[in-house]
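A.B. asks: dropping a prediction and its sequence here:
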Amino acid sequence: MKTLLILFTTLILLSGCATHQSPTGRNQVLLFSSQELEQMGTSSFAQIKKQEKISQDAATNRYVDCVASRITAVLPNSGLPWDVVVFESEQVNAFALPGGHIGVYTGLLHVAENEHQLATVIGHEVAHVLAKHSNEQVSRAQLSGIGMQIADAALGAGGISNKELYMAALGLGAQVGFILPYGRKQESEADIMGVELMARAGFDPSQSIALWQNMAKHGGEQGPELLSTHPSHGHRIDDLAQMQQQVMPLYQASKPAAENSCQFTK
């Protein structure tokens, strides 16, 4: 019981002392410093580059780098360098990691039909970094680890033999790792921030709707939203449609400055 009390007290103190607000006002528990997350991001990116095939196609690399550079140029502390790598893979995916790292899979370029749609995805992924979603996920994993110890102690004290069943019921069978799937609230937050980023960078925010329509066609049947960590395509499209009036003026103001088109030419 003493061990259980210590673990429970630790869990309460950690979650209480590390509460922050996200850019949209949502409460977050962040247990790690920016420096620690940057080290994790840099280490993870180095590992991914060893595991995945890096594209050597010059035109593809120029195109992706052009879009990413315009997005990162409008970020706070935009003077910081970002490492952009294109991976040769049919995955329809992209990601951004703390420490200034962006990865884009060539499969995404078959669904994102133009520079504006690619900017939708890159802006969304960079927004995850700005909103400290990786810190939030790793912190949650850390707290889950403590929670699992609490459950172990409690179940042991109660004499329950089938711990696995109860651990599953408690939702503590979580995968612990650096790149964790984001939740629906985080995804929606990244949508809001990402569409603003792309508009400020001179990309047409109306194309964000077209991008997710393309994603819906590519993804086929999707289960109920409550059974997914991501918003449904329909919900996501509706939210982006409602934001158009807010972000279109940003796009109109930034268009004259966005002279470097990122057209994909071989």
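C.D. replies: On my side now, so go ahead.
A.B. asks: hey, let's count contacts and neighbours off CA atoms from now on
C.D. replies: OK.
A.B. asks: what residues sit buried inside the strand or helix carrying residue 237?
C.D. replies: Using DSSP states H and E, the element containing residue 237 is helix 233-254. Neighbour-count burial for helix 233-254, counted by 16 or more other C-alpha atoms under 10 Å, picks out 233, 236-237, 240, 243-244, 247-248, 250-251, 254.
A.B. asks: equivalent analysis for stretch 101-119, please.
C.D. replies: Neighbour counts over stretch 101-119 (16+ other C-alpha under 10 Å) mark 101-109, 111-112, 115-119 as buried.
A.B. asks: now for the residues you listed, which pair is the farthest apart?
C.D. replies: Distances among the buried residues of stretch 101-119 were taken as C-alpha to C-alpha; the most separated pair is 101 and 111, at 21.9 Å.
A.B. asks: now, which of the buried residues of stretch 101-119 lie within strands?
C.D. replies: Cross-referencing these against strands under DSSP state E gives 101-105.
A.B. asks: on that earlier part again, by contact count, what packs against the helix holding residue 237?
C.D. replies: helix 184-200, helix 207-219 (3 or more C-alpha pairs under 8 Å, 6 or more residues apart in numbering; DSSP states H and E).
A.B. asks: neighbouring contacts of that helix?
C.D. replies: 188, 191-192, 195-196, 198-206, 208-209, 212-213, 215-216 (C-alpha atoms under 8 Å, 6 or more residues apart in numbering).
A.B. asks: let's see 7 Å
C.D. replies: Identification of contacts with helix 233-254 by C-alpha atoms under 7 Å, 6 or more residues apart in numbering yields 196, 199-206, 209, 212, 216.
A.B. asks: for those, which entry has the maximal number of neighbours?
C.D. replies: residue 203 (31 neighbours; other C-alpha atoms under 10 Å).
A.B. asks: tell me the SS of that residue?
C.D. replies: coil (DSSP: H, G, I helix; E, B strand; the rest coil).
A.B. asks: which one is it nearest to, not counting chain neighbours?
C.D. replies: residue 116 (5.2 Å; C-alpha to C-alpha, 6 or more residues apart in numbering).
A.B. asks: okay, pairing it with this:
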Amino acid sequence: MKRFLLALAALWALSGCQTLQQIDKGLYQVADVVSEEDRVTGQRSLSFAGRAEQIAKGNQYVEQILAKEKKEGRKVDAALNRPQYYRLVRVFDRIHTVSHLSNERWQPVLIDRDSFNAFTTGGTYIVVHLGLMEQLKNDDELAAVIGHEIAHTVANHVFERQSHAQVSAIAGSKSARKGAYQAAFTHESEREADRIGILYSALAGFDPLAASRIWARQYTLQGNARALFAHDHPVNAERQAETAKVGQAVKPYYAPGERNPQYASLLKNNVLWQQGESAQAGEGGGLQALLGTAFGAYVQHEQAKQEARRQQAHANFVKAIETRLKLEQSSAPDAKTLDTQWRYSDGPRLTQVVIGLLIQKGEKVLRAVAHVDGEVRAGSRFQARFTLPEGITAQELKSLEGRFYLDDALPVQ
């Protein structure tokens, strides 16, 4: 922000005596301080940190993680699991080669966590949990995750969000301070990273429909948890549908196991986006860049507000329907299965009904979901069958604290 104010001061000093061409160059300098040209779309996006600063700050965070792993005696990379590490490197290299940052030297890191997770911090590391590697048996699915994470840095999501938050604070935006808004802002970044990552997969010779298979599986296992919290990622069912649509769109660029020979030009112009020509500094490019930055930030702000409202409206719908459901009976046909019968008193016809079960076991909260087949009508009874989480038996469930909830439902259109 200090750099921005200094640039404005310099522009103000020049404006009284310089030509329009020089003023436009000054405007471009101001725009360059507070934004960067989006590598994907070519449009301006808000960012107070240049690429060198992004790398320094992003890498510092990861290097602190690695230092802590070493201090606590945990192995990383090949020392942790040689086959999985070399698999990670092999798939990463193919995706990175077709990315917008292929000119940078990146390093994939494998750490000892059993969770389904991977992340980047805006620098040149990608950190992947061993649990994710073990759960994704298919290299096409691993490529989708790696492409998604590289895309976060390509689109500058880490520093874009920080810059947007600073501007919102200065502007006094009340909505931007709300947790639901912040979650929605991240939600839209996740959708963009999915689109970019799926294109990378196709260009690198990996199945672009693999991402949709991941989220279809996660939906079966986890449901959507619509009313439990604000979502900073698309819910599984929506993510499966959208990634399938994107995968189909870019499928013509895909040849199994082969890098698309036109990948460089397709990064600029493809079925998902088209990069337009930008005017040069001194030729209207400065004004264009400054106005583009402001307009882009405004659009992102409005999209986040709209997404926050959409999520809240659906969460309210789910909570209202939940009050009309009554558990009538439950039974356990075997040690790992719980059958339940419910009555839906009144309301619209429902589809894609998912009932959730939260189980408290010590300090852990475990979750199971049951997908209800077909439509549910007012006044009807329906069955919901749960497969209990690993480590929980039906007999043990009787002595544990459990709570049923409506995970999701949609009105029949």
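C.D. replies: Everything's here; your move. In this text, all values refer to a predicted model and were calculated from it rather than measured experimentally.
A.B. asks: one step back: closest to residue 146 of the first structure out of the buried residues of helix 233-254 of the first structure?
C.D. replies: residue 236 (33.8 Å).
A.B. asks: what is the equivalent residue in the second structure for the closest one?
C.D. replies: Superposed on the second structure with TM-score structural alignment, residue 236 of the first structure falls opposite residue 239.
A.B. asks: what about that match, distance to residue 201 of the second structure?
C.D. replies: 17 Å (C-alpha to C-alpha, to the nearest Å).
A.B. asks: would you list every one of the strands in the second structure?
C.D. replies: 35-37, 44-46, 107-111, 118-119, 125-129, 325-334, 337-344, 350-361, 364-371, 381-387, 401-411.
A.B. asks: how many neighbours does the spatially closest residue to residue 387 of the second structure that is not a sequence neighbour have?
C.D. replies: Among residues not flanking residue 387 of the second structure along the chain, residue 337 sits closest, at 4.9 Å (C-alpha to C-alpha, 6+ apart). By other C-alpha under 10 Å, 16 other residues sit near residue 337 of the second structure.
A.B. asks: returning to that earlier point: for the counterpart of the residue nearest to residue 203 of the first structure in the second structure, what are its contacts?
C.D. replies: Aligned by TM-score structural alignment, residue 116 of the first structure pairs with residue 140 of the second structure. Listed by C-alpha under 7 Å, 6+ apart, the contact partners of residue 140 of the second structure are 206-207, 210.
A.B. asks: how about a cut-off of 10 Å?
C.D. replies: By C-alpha atoms under 10 Å, 6 or more residues apart in numbering, the contact set of residue 140 of the second structure is 91, 146, 201-202, 205-211, 256-257.
A.B. asks: got it, and residue 148 of the first structure?
C.D. replies: Counting by C-alpha under 10 Å, 6+ apart, residue 148 of the first structure has contacts 7, 142, 154, 167, 170-174.
A.B. asks: try residue 355 of the second structure
C.D. replies: By C-alpha under 10 Å, 6+ apart, the contact set of residue 355 of the second structure is 223-225, 322, 340, 342, 368-372, 384-386, 404-409.
A.B. asks: kindly report the same for residue 61 of the first structure.
C.D. replies: Here residue 61 of the first structure is in contact with 54-55, 84-87, 104, 106, 264 (C-alpha under 10 Å, 6+ apart).
A.B. asks: measure it to residue 54 of the first structure for me?
C.D. replies: 10 Å.
A.B. asks: so what sits against both of the two?
C.D. replies: What both residue 61 of the first structure and residue 54 touch, as defined by C-alpha under 10 Å, 6+ apart, is the set 85-87, 104, 106.
A.B. asks: out of those, which is nearest to residue 128 of the first structure?
C.D. replies: residue 104 (14.9 Å).
A.B. asks: map the closest one onto the second structure.
C.D. replies: Using TM-score structural alignment, residue 104 of the first structure lines up with residue 128 in the second structure.
A.B. asks: wait, that match sits on residue 136?
C.D. replies: No. Applying C-alpha atoms under 10 Å as the test, residue 128 of the second structure and residue 136 come out as separate, 11.8 Å apart.
A.B. asks: list residues touching both of these two?
C.D. replies: By C-alpha under 10 Å, 6+ apart, the residues touching both residue 128 of the second structure and residue 136 are 116, 145.
A.B. asks: could the contacts of helix 233-254 of the first structure be laid out in a markdown table, adding distance to residue 41 of the first structure?
C.D. replies: Listed next are the contacts of helix 233-254 of the first structure as a markdown table, based on distance: C-alpha to C-alpha, whole Å:
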| residue | distance to residue 41 of the first structure |
| --- | --- |
| 196 | 24 |
| 199 | 26 |
| 200 | 26 |
| 201 | 24 |
| 202 | 28 |
| 203 | 27 |
| 204 | 30 |
| 205 | 28 |
| 206 | 31 |
| 209 | 30 |
| 212 | 27 |
| 216 | 29 |
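A.B. asks: so in the second structure, which helix runs the longest?
C.D. replies: helix 285-322 (DSSP state H).
A.B. asks: and that helix, which stretch of the first structure?
C.D. replies: So helix 285-322 of the second structure sits over no part of the first structure, by TM-score structural alignment.
A.B. asks: elements contacting that helix?
C.D. replies: If you count contacts as 3 or more C-alpha pairs under 10 Å, 6 or more residues apart in numbering; DSSP states H and E, helix 285-322 of the second structure packs onto helix 20-34, strand 35-37, strand 44-46, helix 157-171, helix 179-204, strand 350-361, strand 401-411.
A.B. asks: helices or strands up against the first one?
C.D. replies: Put plainly, it is helix 20-34 of the second structure. Using 3+ C-alpha pairs under 10 Å, 6+ apart: helix 20-34 of the second structure touches helix 2-15, strand 44-46, helix 285-322.
A.B. asks: tell me the angle it makes with helix 157-171.
C.D. replies: Using axes from the mean of the first three to the mean of the last three C-alpha atoms, to 10 degrees, the inter-axis angle of helix 20-34 of the second structure relative to helix 157-171 is 110 degrees.
A.B. asks: what comes up buried for helix 20-34 of the second structure?
C.D. replies: Neighbour-count burial for helix 20-34 of the second structure [16+ other C-alpha under 10 Å]: 22-34.
A.B. asks: mind putting these in TSV, distance to residue 305 of the second structure included?
C.D. replies: As requested, those are exported to TSV (distance: C-alpha to C-alpha, whole Å):
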residue	distance to residue 305 of the second structure
22	38
23	35
24	33
25	34
26	33
27	29
28	29
29	30
30	27
31	25
32	27
33	26
34	22
